[in-house]
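Trainee: sharing a model that was predicted from the sequence below.
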Amino acid sequence: MTSFNSGAQPQNRAPQSIGFLLLDNFTLISLASAVEPLRMANQLSGRELYRWTTLTVDGGQVWASDGLQITPDASMHKAPTLDTIIVCGGIGIQRTVTREHVSWLQSQARQSRRLGAVCTGSWALACAGLLDGFDCSVHWECLAAMQEAFPRVAMSTRLFTLDRNRFTSSGGTAPLDMMLHLISRDHGRELSAAISEMFVYERIRNEQDHQRVPLKHMLGTNQPKLQEIVALMEANLEEPIDLDELAVYVAVSRRQLERLFQKYLHCSPSRYYLKLRLIRARQLLKQTPMSIIEVASVCGFVSTPHFSKCYREYFGIPPRDERVGSNTTQQVAMLPLPQAIVMSPLSGPMSALSQARNESTFASVRL
């Protein structure tokens, strides 16, 4: 499936040139996780194996999601000749991809560039139609939105995905694992292992690793029946499974099912199931132009008024206010067609931080 070079490379081979396209509100940890392995590869080999350039649409400064301001090396239109382009996404990806980004990425693809993305950067490649027919990874919080917006892209829950001349990863430190695998293919496993050791990185995760934290850590318990039940719930949000059926699936009684949830999660199974569906609904409201009726339907609610009532009770605001707060209603035309993409400019670090605080992550955990 993949076509990256493997094994040691000739001493006289020119360094690979990589361009990092930084979108507004990109996540700094993902950029650093992708760049640092390249730096260390050069340092440990004593040769310039990789050369990298940071790019923005116009060469102007860009804000990271944590409010830090980054000065790029160049405008994407004045970039040096590149072998590989990696799109760095982050918060509010649907509002930061523009027609100009899409057009430029398409032109680079026509020149047979290797294309990659980290965190939510896969959204930009998908908007350009450059992931149609490819396997793709993206940060798990953007996964549902991409599945709805880009049905031709084979979305995966894997940590990262290498598919022919496309490579995509989820967020956080996942790009580190992906880049170590690419370095291993380019220059051998010994170099990637040495880089891992320098970073005090105990285990290089592979393509088969999934990005979500294991349920036993999320739930705070290793109770196997409970983990199995919650996994079934997460896999069946659009058509919720009746609790009696859930009990049959995992070979416990309805009463035992109730006791498991009360003992370990301090709530009823129906309440927990409802929470999962509402969190998914919030992600879709913030990240897609789907109507409230559509969101209610794909999250297992047969009645929109009932959905709105449950949503207000859990999050404290009705679904329509959630959408107004994230400006999604103004962005309906953005998805997924490139010709309709527009730009929402940011004014500074407080804008970046404000958008970060409005993301669904910040209401996924109730304290």
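Mentor: Cool, got the structure.
Trainee: CA atoms for contacts and neighbours, from now on please.
Mentor: Noted.
Trainee: what strand or helix carries residue 352?
Mentor: Here residue 352, judged by DSSP states H and E, is contained in helix 349-358.
Trainee: for that helix, which positions count as buried?
Mentor: 349, 351-353, 355-356, 358 (16 or more other Cα atoms under 10 Å).
Trainee: let me have those residues in TSV, extended by distance to residue 256.
Mentor: Listed next are the buried residues of helix 349-358 as TSV, based on distance: Cα to Cα, whole Å:
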residue	distance to residue 256
349	50
351	48
352	47
353	44
355	43
356	40
358	38
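Trainee: this is the other structure I want to compare:
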Amino acid sequence: MVVTDLAAISKTNQPLHFGFLLLPNFSLIGFSSAIEPLRMANWVSGNNLYETVTISAEGAAVASSCGASVQVDTALDQIPPLDALFVVGASPVARTGNESVIAWLRQQDKNQQIALGGIGTGSYLLACAGLLEGYRATIHWWDIASLREEFPQTIVSNHLFEIDSNRFTCSGGTAAMDMMLFLIGKHHGLELASAISEQFVCERIRPGEDPQRAPLKVRIGTSHSKLVEAVTLMEANIEEPLSTDDLAFHVGVSRRHLERLFKKHLQSVPSKYYLQLRLERARQLLQQTDKAIAQVGLSCGFATASHFSTTYRSHFGVTPRQERQQLLNEK
């Protein structure tokens, strides 16, 4: 990580001013995980170390993804001077309807005194505004693939959070707390950050480099090294799938032994499990990108559009075209 001056600032008598821009359908857990450590820093230290302001585009209350509304302090065109502004993104990501906010963010880039951050899918809006080009950044794991594809000039990681110069991004959820505790530690010392963590009954302050998702062996429910290796190969070769024989060869077991491992631990066979992974990736791309349906199929290892459509419908009960249309109707 390249730590900006704001992140590395020493203890000061002047409070830092952080703003939180709440988008419609924003993640309440991401927002609270970010703002609560700042409040607690003031309470534990007995000093006014941070001042926060909540913002919406028009200054009106904003409904979160769980339906709870939050009253904000001000509108975009009335915000006071800030040291950092964090965009708290929608859940799921909002790909339209925030054009005015994106234009406003572009203007803020001219202000070199303000750091810009994204919490969860807030990173997507920063990318849309061209503010993450050449920067390391992260976003919720569900949106990593689409962010990489749509914004190839952004160095997208799967880390909990990234701090690169004056860009602060995190994957959302409780990772926002880890990012804020990291910043508090840089501003006012690790002892204060640890005391805040204890107040929130956090087992530890996770470093930014920690991965967002649980290790594969946890997700698939087994630590069998050969099986983990095989699934890892599958996940890394979605566009050009490997045959079961190839998987067995690379893992160093016989085909029959590999099939027994999948049957015993995953209640499936390698080909079926692999197909499910590819279809889940296809569904993700259909929902999160504007890629042509045929291109989505090719990206997930389907040689023809008809094969992709038939297989997708058999698995999900709708065709890829119907899947995308349903998403558009919901919007």
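Mentor: Yep, that arrived. Everything quoted here is computed from the prediction, not taken from an experiment.
Trainee: quick revisit: so which elements touch the helix holding residue 352 of the first structure?
Mentor: Based on contacts counted as 3 or more Cα pairs under 8 Å, 6 or more residues apart in numbering; DSSP states H and E, the elements that helix 349-358 of the first structure packs against are helix 319-326.
Trainee: check the mean deviation of the helix it packs on from the second structure.
Mentor: For helix 319-326 of the first structure, the mean deviation from the second structure after alignment is 0.7 Å (mean Cα distance after the TM-score superposition for the first structure).
Trainee: could you pull out the strands for the second structure?
Mentor: Secondary structure of the second structure (DSSP state E): strands located at 2-3, 16-22, 50-56, 62-63, 69-70, 74-75, 84-88, 115-119, 136-138, 155-157, 161-165, 167-170.
Trainee: mean deviation (superposed) between the third one and the first structure, please.
Mentor: Spelled out, that is strand 50-56 of the second structure. Strand 50-56 of the second structure versus its aligned partner: 0.8 Å mean (mean Cα distance after the TM-score superposition for the first structure).
Trainee: and that strand with strand 16-22, angle?
Mentor: 20 degrees (axes from the mean of the first three to the mean of the last three Cα atoms, to 10 degrees).
Trainee: now strand 50-56 of the second structure, how far from the centre of its chain.
Mentor: 22 Å (Cα atoms, centre = their mean, to the nearest Å).
Trainee: what helices and strands are in contact with it?
Mentor: Counting by 3+ Cα pairs under 8 Å, 6+ apart, strand 50-56 of the second structure packs on strand 16-22, helix 28-45, strand 74-75.
Trainee: now render those as a markdown table, adding mean neighbour count and distance to residue 303 of the second structure.
Mentor: Shown next, in a markdown table, are these (neighbours: other Cα atoms under 10 Å; distance: least, Cα to Cα, whole Å):
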| stretch | mean neighbour count | distance to residue 303 of the second structure |
| --- | --- | --- |
| strand 16-22 | 22 | 42 |
| helix 28-45 | 19 | 40 |
| strand 74-75 | 17 | 50 |
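Trainee: quick one: which of these is nearest residue 68 of the second structure?
Mentor: For these, the distance to residue 68 of the second structure is smallest for helix 28-45, at 8.1 Å, taking Cα to Cα.
Trainee: gap between stretch 133-141 of the first structure and the chain center?
Mentor: Using Cα atoms, centre = their mean, the offset of stretch 133-141 of the first structure from its chain centre is 7 Å.
Trainee: how long is it from one end to the other?
Mentor: Its start and end residues considered, stretch 133-141 of the first structure measures 22 Å (Cα to Cα, to the nearest Å).
Trainee: got the helices and strands packed on strand 50-56 of the second structure as a markdown table, with distance to residue 227 of the second structure columns?
Mentor: Putting these into a markdown table (distance: least, Cα to Cα, whole Å) gives the following:
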| stretch | distance to residue 227 of the second structure |
| --- | --- |
| strand 16-22 | 43 |
| helix 28-45 | 34 |
| strand 74-75 | 53 |
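Trainee: nearest to residue 141 of the second structure, out of those?
Mentor: Comparing those by Cα to Cα, helix 28-45 comes nearest, at 14.1 Å.
Trainee: name the residues that touch the closest one?
Mentor: Helix 28-45 of the second structure has contacts (Cα atoms under 8 Å, 6 or more residues apart in numbering) with 20, 48-52, 64-66, 88, 119-120, 172-177, 179-181, 184, 192-193, 195-196.
Trainee: how about the alignment partner in the second structure of residue 280 of the first structure, nearest residue that isn't a chain neighbour?
Mentor: The alignment partner of residue 280 of the first structure in the second structure, by TM-score structural alignment, is residue 281. Once flanking residues are discounted, residue 281 of the second structure sits nearest to residue 300: 6.9 Å by Cα to Cα, 6 or more residues apart in numbering.
Trainee: how close does that neighbour get to residue 233 of the second structure?
Mentor: On the measure of Cα to Cα, residue 300 of the second structure and residue 233 of the second structure end up 14 Å apart.
Trainee: between the two, which is the more surrounded one?
Mentor: Using other Cα atoms under 10 Å, the more surrounded residue of residue 300 of the second structure and residue 233 is residue 300, with 23 against 17.
Trainee: my read: the more buried one touches residue 235, true?
Mentor: No - counting by Cα atoms under 8 Å, residue 300 of the second structure sits too far from residue 235 to count as a contact (10.6 Å).
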